[in-house]
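Undergrad: I need the structure of the sequence given here:
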Amino acid sequence: MACNSGTCQSGCYRDDTSIGAAESPPVAKKNEPLNDVVNSRRTTEHLDNSICIKCKVNTTIAASTADVSVVDGGGSDAGRFCVDCFRSNLFGKFRLAVTANAMISPSDNVLVAFSGGTCSRVALQFIHEMQTKAQKNFDASRDRALPVFGVGVAFIDEKTCSAVSSGYLDRAIEEMKLIVSDLAPPVKQFHVVPTETIYSPEAGAKDRLNELINAVSDITGKEDLLEHFRMLSLQKIAIEHGYTKVLLGTCTSRIACHVLEATVKGRGYSLAADIQYVDARWKIPVVLPLRDCPIHELNMLCNLDSLMTVEVFNGTRAGINGLISSFVKLLQEENPSRESTIMRTAGKLTPFHFNRMPEDNDYNGQVASRRRQKKYNLKTKDALLIESFCPICNSPLKVSNFETSSNFDNGKTSPNGIGAACCASCQFQVLPKDPSSLENFISLLPPSMVSQAEDGVRLSQRQLREQIEDCLLSDNEDGT
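TA: Predicted coordinates:
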């Protein structure tokens, strides 16, 4: 029997105002009480979003502070973590990098490269916290079997090749000394070393350095050369004062820029060497424990903990480096994960054999080193290939570029020989094109660079002899 407006009990006609609507009593719609449920659920979700996802108790940084400078930076951790959990998470990245890659052993003496900026300030703070905890464990232990690693701080004074005034730099150095001295014991020695010390105690070192820098016409090449001199200065400090590791505050953001810079400059082969946790191609191994920490997180930590920073030489970069920095900054503003994506993509490159700690560390370091060797498929010591390095930037070279036959004489290299031994990027951006200017440029190089080029030539000759050894006649063979 078909229903009608008078006998229908299902209510199908009650919403129809054209048929019997006046005869039907008003019925509450089923979706009306759901409005309160929906509003309550939205309120609960809003409250949940303001609660730290780790501790589930405290409010997030974004919800607990009204200071825009603290949470602004393109990252999402301000909306996910509370202050304590954020700090713990960031320090956890640092500590994991140190322990998983055997960066520091109890017997080490670590030199922290300190520029006064955000990255080096956080690196100094974190390594200080690790040292303080190790000191407490040492004091509490009965046998005191494990010593506490030492920490020193180094600042490279680049006023000789920069436009920074002496008065401003002196005030900045005093502020850096105050930062280091305010750290709790163990006491950390603070080294201030000018760049010209790469020439050793030599008369006219400043003039020689300035002349060498001015001989480079390319802006990008000049910046890259200064960066390499900075590393040479740190190595010199570490060797003279007995440091066993050099710790850099290189973060994810800086590595992302370096990846694109190296790609544009034609340094794709050597790129994998520069972005690993460990770089042992230097006499004193270099470690990057902040490799997984983006700059906006480091800035946020400095703001939250009121960590004092000093900006000295961190001006606007020029040339290719400046363009890449601006480009990556725009990418980061569009998507906060762009820097991490660039770094992780480049991290898939196969590391070199020197991207691990030497095997003469303690047993804990050896175990961690073997685990990492298996994880990243690093070559064993027996399977290592001897690498040649650019005498200017120390980048590994895929094929030796040394012209051994015509540019090597009695253990010395000619200017053309050193030029040919450099990587393609340094040949294009650093070395002068004019032969007379090139000869003058080579004569101004620090002795360490010249000796490295000569060692590379000897290495190239030895490799060449090993390749053609089967074709050579022995002394007792007459060839007949």
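Undergrad: rest of the way, CA atoms for contacts and neighbours
TA: Will do.
Undergrad: surely Phe402 forms part of a helix?
TA: No: using DSSP: H, G, I helix; E, B strand; the rest coil, the assignment for Phe402 is coil, not a helix.
Undergrad: need the residues that contact stretch 128-139.
TA: Applying C-alpha atoms under 8 Å, 6 or more residues apart in numbering, the contact partners of stretch 128-139 are 144, 146-151, 183-186.
Undergrad: which of those lies closest to Arg230?
TA: Of all these, Arg230 sits closest to Val151, with 19.3 Å by C-alpha to C-alpha.
Undergrad: residues in contact with the closest one?
TA: Val151 touches 109-112, 127-128, 131, 188-189, counting by C-alpha under 8 Å, 6+ apart.
Undergrad: one more pass at 6 Å, please.
TA: Going by C-alpha atoms under 6 Å, 6 or more residues apart in numbering, Val151 touches 109-111, 188.
Undergrad: secondary structure element for it?
TA: Assigned by DSSP states H and E, Val151 belongs to strand 150-157.
Undergrad: compare the contacts of Val151 and tell me which is most surrounded.
TA: For the contacts of Val151, the largest neighbour count, defined by other C-alpha atoms under 10 Å, is 30 neighbours, found at Leu111.
Undergrad: that residue belongs to a strand, doesn't it?
TA: Yes: under three-state DSSP, Leu111 falls within a strand.
Undergrad: I'd say it and Phe155 touch.
TA: No: look at Leu111 against Phe155 with C-alpha atoms under 6 Å: they stay out of range, at 10.3 Å.
Undergrad: next, the structure of the following sequence, for comparison with the previous one:
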Amino acid sequence: MQHKSQKNFDASRDRSLPVFGVGVAYIDESIISPIPSNDFDSGIDEMKLIVSSLAPPSKQFFVIPTESIYSPDCAAGRDQLTKLASAVSDVTGKEDLVEHLRMLSLQKIATENGYTKIVLGTCTSRIACHVLEATVKGQGFSLSADIQYVDARWEIPVVLPLRDCLSEELNTLCNLDRFDSLKTIDVLQQPRSGINGLIASFVKLLQQENPSRESTIVRTAGKLTPFCFNRIPEVGDDNGHLASQRRQKKYNLKPNESLPPESFCIICNSPLKKTGSATFNGIDNGETRAAAACSSCQYQILPKDPSSLEYFYSLLPQSMSARARDGSISHELLRDQIKDYLLSDSDDGT
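TA: Here you go, the predicted model:
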């Protein structure tokens, strides 16, 4: 079926155009979380073997170091990334930052190689952990954005086809696969720590007591209303438009044109809750950018000393720092627009 779907003759009316291509990417984070070189090399070789054995057409396999998001010169990027990781003292915050950088790396690979979607292997078990992690970290407002089938807030939309699959089911499938095309590479998995590690242990214990707990957690969180970007952007196809309308009705989604533009965290790109125009009254540039981060990033990633904020922002990759500059500019523009309606500290409101 996969081979037939990728044959231009069968799958496309215009047989001169390719239907779609598939690539597999692994983000090398060893500069932050070191892995023994022998384990790393054996894991990469095994992944290459798996990808090469997949059904035709051939898939590209990318091994990209995290520091490449800074510049093609990995040496310079490595130094910058090391300083950034050292600037985050909180263990959980450092893990979360690495996860955000991983997404930026995937976005970079997809953009440079012409891919139009990023497919993640995030399953029900991982989403259940994320639901509890986000709850503990105070990310309840943005939680629904992370657990949908589609996340188009990024330049390249992200899809989660394994959202309804438990990790135990996937492990069983891998063990039963007689062609060895499905495997788990355990040697490259780093143990989680801090809040994330505690939640992972807690969910594992719940699953041992009752195998349906993970699904229950995800189904409960699934009752949250998705954001407007939790859908594939429409491209003018009538059938796609009808399908989009059905999804809007089923999941209580509002059309894009009826919703105001979202504000996003400059670090993790989570949607921010609008707290009112008074937030922008009487704060300087550094504080404005700090206010443009979600509460979790402010508490766990950003430095506590306001004088260190500019140095921290200088260590961010260009895509993150640009988001910080854009957020600062948009806040300044908003303040200019509403300054005539703001009350000064001396006004009593009468």
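Undergrad: still on that earlier bit, the helix or strand just after the strand holding Val151 of the first structure aligns to what range in the second structure?
TA: Later in the chain than strand 150-157 of the first structure, the nearest helix or strand by DSSP H and E is helix 166-182. Here helix 166-182 of the first structure aligns to the second structure at residues 37-53, judged by TM-score structural alignment.
Undergrad: ok, now stretch 444-455 of the first structure?
TA: The aligned range for stretch 444-455 of the first structure in the second structure is 315-326, by TM-score structural alignment.
Undergrad: and if you look at stretch 366-384 of the first structure?
TA: With TM-score structural alignment as the criterion, stretch 366-384 of the first structure aligns to 241-259.
Undergrad: over to stretch 277-284 of the first structure?
TA: Mapping stretch 277-284 of the first structure onto the second structure (TM-score structural alignment) gives residues 149-156.
Undergrad: which residues are contacting that stretch?
TA: With C-alpha under 6 Å, 6+ apart, stretch 149-156 of the second structure has contacts from 116-117, 157-160, 229-231.
Undergrad: how far away is the residue nearest to the spatial centre of the second structure from Gly286 of the second structure?
TA: By C-alpha atoms, centre = their mean, the second structure has its centre lying nearest to Met103, at 5.1 Å. Remark: distance between Met103 of the second structure and Gly286 of the second structure (C-alpha to C-alpha, to the nearest Å) = 25 Å.
Undergrad: so which bits of the match of helix 166-182 of the first structure are buried?
TA: Residues of stretch 37-53 of the second structure classed as buried: 40, 43-44, 47-48, 51-52 (neighbour count, 16 or more other C-alpha atoms under 10 Å).
Undergrad: one more: stretch 201-220 of the first structure?
TA: Buried residues in stretch 201-220 of the first structure, counted by 16+ other C-alpha under 10 Å: 205-206, 208-209, 212-213, 215-216, 218-220.
Undergrad: switch the residues you listed over to a markdown table; also include distance to Lys329 of the first structure and secondary structure.
TA: Output for these, formatted as a markdown table (distance: C-alpha to C-alpha, whole Å; DSSP: H, G, I helix; E, B strand; the rest coil):
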| residue | distance to Lys329 of the first structure | secondary structure |
| --- | --- | --- |
| Ala205 | 38 | helix |
| Lys206 | 35 | helix |
| Arg208 | 36 | helix |
| Leu209 | 33 | helix |
| Leu212 | 32 | helix |
| Ile213 | 29 | helix |
| Ala215 | 31 | coil |
| Val216 | 28 | coil |
| Asp218 | 24 | coil |
| Ile219 | 21 | helix |
| Thr220 | 19 | helix |
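Undergrad: can you redo these as TSV with distance to Thr195 of the first structure?
TA: Output for these, formatted as TSV (distance: C-alpha to C-alpha, whole Å):
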residue	distance to Thr195 of the first structure
Ala205	9
Lys206	9
Arg208	11
Leu209	8
Leu212	12
Ile213	12
Ala215	17
Val216	17
Asp218	20
Ile219	19
Thr220	19
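Undergrad: what about the closest residue to Asn377 of the first structure other than its chain neighbours, how many residues close to it?
TA: Among residues not flanking Asn377 of the first structure along the chain, Thr350 sits closest, at 7.7 Å (C-alpha to C-alpha, 6 or more residues apart in numbering). Counted by other C-alpha under 10 Å, the residues lying close to Thr350 of the first structure total 15.
Undergrad: doesn't Thr350 of the first structure lie inside a helix?
TA: No: with three-state DSSP as the criterion, Thr350 of the first structure is coil rather than part of a helix.
Undergrad: and it? What does it align with in the second structure?
TA: Looks like Thr350 of the first structure aligns to Thr225 there (TM-score structural alignment).
Undergrad: cool, and Glu240 of the first structure?
TA: Mapped onto the second structure by TM-score structural alignment, Glu240 of the first structure lines up with Glu112.
Undergrad: residues in contact with Gly140 of the second structure?
TA: Per C-alpha under 6 Å, 6+ apart, neighbours of Gly140 of the second structure: none.
Undergrad: next one: the one 4 residues further on
TA: With C-alpha under 6 Å, 6+ apart as the criterion, the residues that contact Ser144 of the second structure are 224, 226.
Undergrad: how much space between it and Phe227 of the second structure?
TA: 7 Å.
Undergrad: element containing the closest residue to Val430 of the first structure other than its chain neighbours, please.
TA: Spatially, and ignoring its direct neighbours in sequence, Val430 of the first structure is nearest to Gly221 (4.8 Å; C-alpha to C-alpha, 6+ apart). Taking DSSP H and E as the definition, Gly221 of the first structure sits inside helix 219-241.
Undergrad: list the contacts of that helix.
TA: 198, 216, 319-320, 393, 429-430.
Undergrad: follow-up on the earlier one: what do we get in the second structure for the residue nearest to Val430 of the first structure?
TA: With TM-score structural alignment as the criterion, Gly221 of the first structure lines up with Gly93 in the second structure.
Undergrad: and what of Ala318 of the first structure?
TA: Per TM-score structural alignment, Ala318 of the first structure is aligned with Ser193.
Undergrad: mind listing the strands for the second structure?
TA: Secondary structure of the second structure (DSSP state E): strands at 23-28, 60-65, 118-119, 150-151, 158-159.
Undergrad: Leu309 of the second structure: which of those is closest?
TA: strand 60-65 (25.9 Å).
Undergrad: how far off centre is the closest one?
TA: 18 Å (C-alpha atoms, centre = their mean, to the nearest Å).
Undergrad: circling back to that earlier point, number of residues surrounding the match of Glu240 of the first structure?
TA: 9.
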